[in-house]
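Visitor: Next input, structure requested:
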Amino acid sequence: MTNPLLAEWTGPFGLPPFDAIEDADFGPALEAALAEDLAEVAGVADAAEPPTFANTIEGLIRCGATLDRVTGVFFNLAGSDSTPAREALMREYSPKLAAHAAAIYGNRPLFDRIRSLWERRETLGLNDEQARVLMLVHRNFIRAGAALEGDDAARMTAIKQRLAVLGTSFTQNLLADERDWSMPLSEADLEGLPGFVVAAARAAGEERGAAGPVLTLSRSLIVPFLQFSPRRDLRERAYKAWVARGAGGGATDNREIAAEILGLRQERAALLGYADFASYKLETEMAGTPAKVRALLSAVWAPARAQAEADAQLLEERMHADGVNAALAPWDWRYYAGKRRKAEHDLDDAALKPYLQLDRMIEAAFDCANRLFGLEFRALDLPLYHPDARAWEVTRGGAHVAVFIGDYFARGSKRSGAWCSAMRMQGKFPKVQHPVVVNVCNFAKGTPALLSYDDARTLFHEFGHALHQMLSDVTYDMVAGTSVARDFVELPSQLFEHWLEVPEVLRRFATHVETGDAMPQEMLDKVLKAANFDQGFQTVEYVASALVDLAFHEGAAPAVPMAKQAEVLAALEMPAAIGMRHATPHFAHVFAGDGYSSGYYSYMWSEVMDADAFAAFEDAGGAFDPEMARKLEKHILSAGGSQEAEALYLAFRGRMPGVEALLKGRGLAS
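Guide: Have a look, this model is predicted:
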């Protein structure tokens, strides 16, 4: 029978035939796609005709269509619905795919053709997007080591293969620790927990086949448990398990893996002539240099730490008033912060959550996209890769724009966190293709599912990434959508979060799960007033992680990353009651791949812009100002990576912002 991954996909919107794909299909499909891609690339590299943009750059872009289709499905499933077979395939094919990419970048005849075009670029008559694509292709080859020769070239290939193996191991170890740990909860252990936490614990127990409710390491369950459980002993046990992911010893321990990754990255940078990996990685980002990253983080650290220390004193006083005569610990912070928030803002998450139904928050995100950009969403009844996943056709003026897939619930087969990916990117060459965009979250299941305010913000955040993909309007898919500098990619996502806080959005869509009544104005006012509550804590745990990431990659790679982490935190005088948002053994942003390595700061770099960008809407006439929405789509969302990030932002806003907007937005400056 024909392998469904290799056959033409003739179903609606050219979606993969998920109901026909089996795990056994991936290996043969990947082998066939890899061989086909190499043959196609060889055809471009060995062409007898002199190199032109059409026969070399566009020729290269034409290559690998089958491989893109197969990996688009495989990597989405491997992250969102892992199986033992898929994990084995990841371990087998991660180094193969790295070697495949190295073979292409190491193809000297191909690189010679690209270099020839680069040297003659001013005479080729290219339009702006073509010139950008030529620059990116040439730069990608240089940064991949295409100019290396002999032993250096061979070593670069070996490093990339080993990094692929290590990144896969890091991810799978973390998934295993998250999947395998649970804490049974007796009826007495449930006392004091709001109904939505109890329901989520019971659902987690059912999903795991347990006899009763359990606590898992899913953020959507453990964070509210830490916030609401009056049992300090249980909070301590849960918190310690949460932060010990990847550091429990044995087969799933990630500490030695992290050390080897850092050493290989340093060696890779040195082969390419860079002082360290941070200098290599940041060269193509908006920040440009480690010094500029450190300057931003340092400017934020001092006021954030001061606020956190002041808050810690108040929380410890509350704890002592409860009769707990101990120092405030990390497993105490959320519990007493919740009590303080209720006292100071009269806002209780248990009372708020019934107004934040998942389906209504999805509707809210869709409605904002409609009012801003004219997008419409129609639910689709199609076979997808998991029963929890849902799909919508996205249209504008009756014309098809994209397919959007939402996969919102936590499960043991899904890695932690939330992300946006594309099974198919937008493009017009060699033929028009519309994107297939996926948002993956880890919300607790319920009937109906209820979100925390942070969950709702996460939904809007990931949908902002999805809009960047869906509204892309470029010719070449290599610059489509989120194919931008890492410290620019979070701008659309973080900017879209602001629409959740628009009062008219909450008034319309934050309706009570039982009565259907809109959120009372008094509660709405409290929600918005408390938006910056506990920002000292949130900023400190984030900036500490970003500074540790930078320290890992700036200068010589540390032989013992945990010792380096401790050194950085000591130098920062990290508040004792706050932990890093992502400690080294479970810092997947940095160690699961190169994506955010030396780049975890990028959320804050983008936040400098998103605060300023939303202010542009408010200054112009409100959150739904049509002219600002048009400018946002034209200069940022539709442009992808077709220009430098700074040029895109300047075209949208007319100037670059300073850090003041960020500090004010977080309530850390007046």
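Visitor: From here on, just use CA atoms for contacts and neighbour counts.
Guide: Will do.
Visitor: how much space between residue 431 and residue 322?
Guide: 67 Å (CA to CA, to the nearest Å).
Visitor: How about stretch 396-415, which residues are buried there?
Guide: Neighbour counts using 16 or more other CA atoms under 10 Å place 401-415 of stretch 396-415 among the buried residues.
Visitor: in the strand or helix carrying residue 566, what's buried?
Guide: Element membership for residue 566 (DSSP states H and E) is helix 561-572. Going by neighbour count (16+ other CA under 10 Å), the buried part of helix 561-572 is 561-562, 564-565, 568-569.
Visitor: How about stretch 218-238?
Guide: Applying 16+ other CA under 10 Å to stretch 218-238 flags 218-231, 234-236, 238 as buried.
Visitor: same question, stretch 296-305
Guide: Under 16+ other CA under 10 Å, the buried positions of stretch 296-305 are 296-297, 300-301, 303-305.
Visitor: nearest to residue 634, of these?
Guide: residue 296 (28.4 Å; CA to CA).
Visitor: Now do the host helix or strand of that closest one: which elements does it pack against?
Guide: According to DSSP H and E, residue 296 maps onto helix 290-321. When contacts are defined as 3 or more CA pairs under 8 Å, 6 or more residues apart in numbering; DSSP states H and E, helix 290-321 sits against helix 277-282, helix 330-345, helix 535-553.
Visitor: Let's see this one next, to set against the first:
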Amino acid sequence: MTNPLLAPWDTPFDLPPFTAISDADFAPAFAEALELHLAEIDGIADNPDAPTFANTIEAMEGAGEALDKVLSVFFNVAGADSNEARQALQREFSPKLAAHSSAIYSNETLFARVRDLWDRKDDLDLTDEEARVLYLTHRGFVRAGAALQGDAAERMKAVKERLAVLGTQFTQNLLKDESDWMMLLSEDDLAGLPDFVVDGARSAGEAAGKDGPVITLSRSLIVPFLQFSPRRDLREKAWRAWSMRGENGGETDNRGIAAETLKLREERAKLLGYEDFARFKLETEMAGTPDRVRDLLMQVWEPARATATKDAAEMEAMLRADGHAGPLEPWDWRYYAEKRRKALHDLDEAELKPYLQLDRIIEASFACANRLFGLDFAPLDVALYHPDARAWEVTRDGKHLAVFIGDYFARSSKRSGAWCSAFRSQARRPVEKTPVVVNVCNFAKPSKGKPALLSYDDARTLFHEFGHALHQMLSDVEFGSVSGTSVARDFVELPSQLYEHWLEVPEVLAEFATHAETGEPMPQALLDKVLKAATFDMGFQTVEYVASALVDLEFHSGPAPADPMQKQAEVLEGLGMPRAIAMRHATPHFAHVFAGDGYSSGYYSYMWSEVMDADAFEAFEEAGGAFDPATAEKLEKFILSRGGSEEAEALYMQFRGRMPGVEALLRGRGLAA
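Guide: Purely as a prediction, here's the structure:
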């Protein structure tokens, strides 16, 4: 136990001892923890005593403690601060983990114990949560192929291992394409760009060791460049690089990986007796079937497309007025949308951004959590995995609840996007665990000595990820397998998207949107313009998202396409996709779907959850305001604290008393007729 990953952690709040861990520690710790977990599983399976919930299900919940510690550290650090050594370890670990999972789920003796308990469930006098964990455990075994025999069982094992390899390769190819590309700008190329974009480009150039400012493929840098640069040629160059990640030929091309992944997923579903992967995947989600998903997305698609088409016509006229023959192209949309926003709402992001300081928006997210749920956040002076990361202790009424880590700035070693993860999830059995939660974002890092400024979209992202963190930090269940965000995929985005609404509460912006230089609060006139423009360009945002969700659904419905790019084109053509809008995530960089199994057939989940989050925020408004204490108490009691301890629909019904329709979503997006 000399390996720091396996030795007892004598650290504040049992945080990982980051300063003691080196990359050389991961492989031996992984091998030892894997072996230990299998021994624990064998001990449970071979227990001579008759199966009970305690000696089988609860024992499985407690098994793998060492492996959980090793993997939580490794995968969190590998995602947020990768290097060649960690990428090589990911490639090594992924198939081994898939084989390890297969070994557990194909353990016939273990499955026999689980099945025995399942068959006797009505006679076991279980609590509601125990019954739920037994149900999920049995279902997990069946869906993993535990009932398969002979060649089918061996083939399932091989399919899973290959899918694990492909997902890792997809992620690493994408990271390489994103980190390798940059566009060096001359001083003349900076003309027309606001100070915050210039500052971000200079900072990125310094970080990359370049003699001058650069535009990278970090969303927080390339999007404002596309918004503000009057140089149409440079916008096109930047947009093409951004849109063609994973599609550049050579070793990092992801198109073949996508095709093989879809074929293997189809085979996996058919081995288990399903017609296609979408039916297999959606069986356990709130939506239930591909038809219900398709119906929701199409209800939103038509009004969104109509709005976007109208907006495109207006912007194409602006393009022609600038002396360009047209037509409006994808690299033009954000530039002319920004001009149009200024014309319609007299709102300029360059004017708005100094009021959205990162530190103040973090304070705002904490303050809302304090008013809603009584949480307090105190900075911690602890060693973390990167100098940019920082930590807070989370308490309520003086009692420790969690540790929250924020890692906000983009860097070449960090995969793109934003996410919430955990170094440790909450549980009470078999042992008490308090959560250690991390939010990772990719905001542009300012030059030394200057404050970090966010776009409004960045600020919304921060609130979104913090909503996920609250789901983890307020979890109050017995078993880790159902704690926090361990819920149906199309329910997991409810807390995160709901929390975004508090950013737009006028009193929150009035208090925390203060100018980076003067400290003055946002003027009421500007605040009014921000709130009035909240649904501006929503046709574009909805179309790019729904197109991606529908492509994902059709990829997995029916036979797997031999050529995913052709299938993508066919789906978009059938939808009448506007020329000047691209999918938010084209297939070769659609990490939600191809970097792992999480959102495969499930990218629609954001919109399914949005139907609920729009309705849930209306519950606050109906009760008298965004901080109504009784509604906040119900939100925590029935959703945030309960994790996956009940079916998602039942939890929402307990909170709201009914399931919502799509009307609140359309109103919230400004798409209602």
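Visitor: Could you tell me whether residue 488 of structure 1 really is in a helix?
Guide: Yes - counting by DSSP: H, G, I helix; E, B strand; the rest coil, residue 488 of structure 1 is located in a helix.
Visitor: Roughly how far does it sit from residue 494 of structure 1?
Guide: For residue 488 of structure 1, the distance to residue 494 of structure 1 - CA to CA - is 10 Å.
Visitor: Mutual contacts of these two, please.
Guide: Listed as contacting both residue 488 of structure 1 and residue 494 by CA atoms under 8 Å, 6 or more residues apart in numbering are residue 606.
Visitor: In structure 2, point out the residues matching the helix holding residue 566 of structure 1.
Guide: Under TM-score structural alignment, the alignment places helix 561-572 of structure 1 onto residues 564-575 of structure 2.
Visitor: again, but for stretch 619-628 of structure 1
Guide: Going by TM-score structural alignment: stretch 619-628 of structure 1 matches residues 622-631.
Visitor: Just checking the distance from stretch 255-271 of structure 1 to the centre of its chain.
Guide: 23 Å (CA atoms, centre = their mean, to the nearest Å).
Visitor: Outside of it itself, list whatever touches it.
Guide: 152, 156, 159, 163, 166, 170, 246-247, 275-277, 280, 552-553, 556-562, 584-585, 591.
Visitor: Residue 515 of structure 2 maps to what in structure 1?
Guide: By TM-score structural alignment, residue 515 of structure 2 lines up with residue 512.
Visitor: What about the closest residue to that match other than its chain neighbours, how many residues nearby?
Guide: Closest residue in space to residue 512 of structure 1, ignoring its immediate chain neighbours: residue 355 at 4.3 Å, by CA to CA, 6 or more residues apart in numbering. Residue 355 of structure 1 has 27 neighbours, counted by other CA atoms under 10 Å.
Visitor: how deep is residue 290 of structure 2 tucked in, by neighbour count?
Guide: 20.
Visitor: need the contact list for it.
Guide: So residue 290 of structure 2 contacts 278-279, 282, 553, 557 (CA under 8 Å, 6+ apart).
Visitor: For burial, what's the neighbour tally of the aligned partner of residue 452 of structure 2 in structure 1?
Guide: Correspondence of residue 452 of structure 2 to structure 1, assessed by TM-score structural alignment: residue 449. Using other CA under 10 Å, the number of residues around residue 449 of structure 1 comes to 20.
Visitor: correct me, but residue 449 of structure 1 touches residue 357?
Guide: Yes - the criterion here is CA atoms under 8 Å, and residue 449 of structure 1 meets it with residue 357 at 6.0 Å.
Visitor: which non-adjacent residue is nearest the residue most central in space within structure 2?
Guide: In structure 2, the residue lying closest to the centroid (CA atoms, centre = their mean) is residue 419, at 4.3 Å. Nearest residue to residue 419 of structure 2 in three dimensions, chain neighbours excluded: residue 440, at 5.4 Å (CA to CA, 6+ apart).
Visitor: Which of the three states applies to the one you found?
Guide: Under three-state DSSP, residue 440 of structure 2 comes out as strand.
Visitor: how about it, what does it touch?
Guide: Residues near residue 440 of structure 2 by CA under 8 Å, 6+ apart: 80, 406-408, 418-420.
Visitor: try 7 Å
Guide: Residue 440 of structure 2 makes contacts with 406-408, 418-420, as judged by CA atoms under 7 Å, 6 or more residues apart in numbering.
Visitor: ranges for the strands of the stretch 51-200 of structure 2?
Guide: Along the stretch 51-200 of structure 2, counting by DSSP state E, counting those that start in this stretch, strands occupy 182-184.
Visitor: Now do the helices in it.
Guide: Along the stretch 51-200 of structure 2, counting by DSSP state H, counting those that start in this stretch, helices occupy 59-62, 65-80, 84-105, 108-119, 128-144, 150-180, 195-207.
Visitor: What is the burial count for residue 207 of structure 1?
Guide: By the measure other CA under 10 Å, the count of residues near residue 207 of structure 1 is 14.
Visitor: swap in the one 10 residues further on?
Guide: One way to gauge burial is a neighbour count; for residue 217 of structure 1, by other CA under 10 Å, it gives 23.
Visitor: which SS state does it fall under?
Guide: coil.
Visitor: quick one: residue 180 of structure 2 and residue 169 of structure 2, what's the gap?
Guide: For residue 180 of structure 2, the distance to residue 169 of structure 2 - CA to CA - is 16 Å.
Visitor: Neighbour count for the two, which is higher?
Guide: When residue 180 of structure 2 and residue 169 are compared for neighbours, residue 169 comes out ahead with 22 against 11, by other CA under 10 Å.
Visitor: What does that one correspond to in structure 1?
Guide: By TM-score structural alignment, residue 169 of structure 2 lines up with residue 169.
Visitor: List just the nearest of the contacts of residue 440 of structure 2 to residue 21 of structure 2.
Guide: Using CA to CA, residue 407 is the member of the contacts of residue 440 of structure 2 that lies nearest residue 21 of structure 2, at 18.9 Å.
Visitor: and the closest one, that one's in a strand?
Guide: Yes - assessed by three-state DSSP, residue 407 of structure 2 belongs to a strand.
Visitor: Relative to residue 387 of structure 2, how far out is it?
Guide: Counting by CA to CA, the gap from residue 407 of structure 2 to residue 387 of structure 2 is 9 Å.
Visitor: Likewise for residue 248 of structure 2?
Guide: 33 Å.
Visitor: And the two? Which one has more around it.
Guide: More neighbours surround residue 248 than the other of residue 248 of structure 2 and residue 387, with 14 against 8 (other CA under 10 Å).
Visitor: who wins for proximity to residue 242 of structure 2 among the helices of the stretch 51-200 of structure 2?
Guide: Taking the helices of the stretch 51-200 of structure 2 one by one with CA to CA, helix 150-180 is closest: 8.0 Å.
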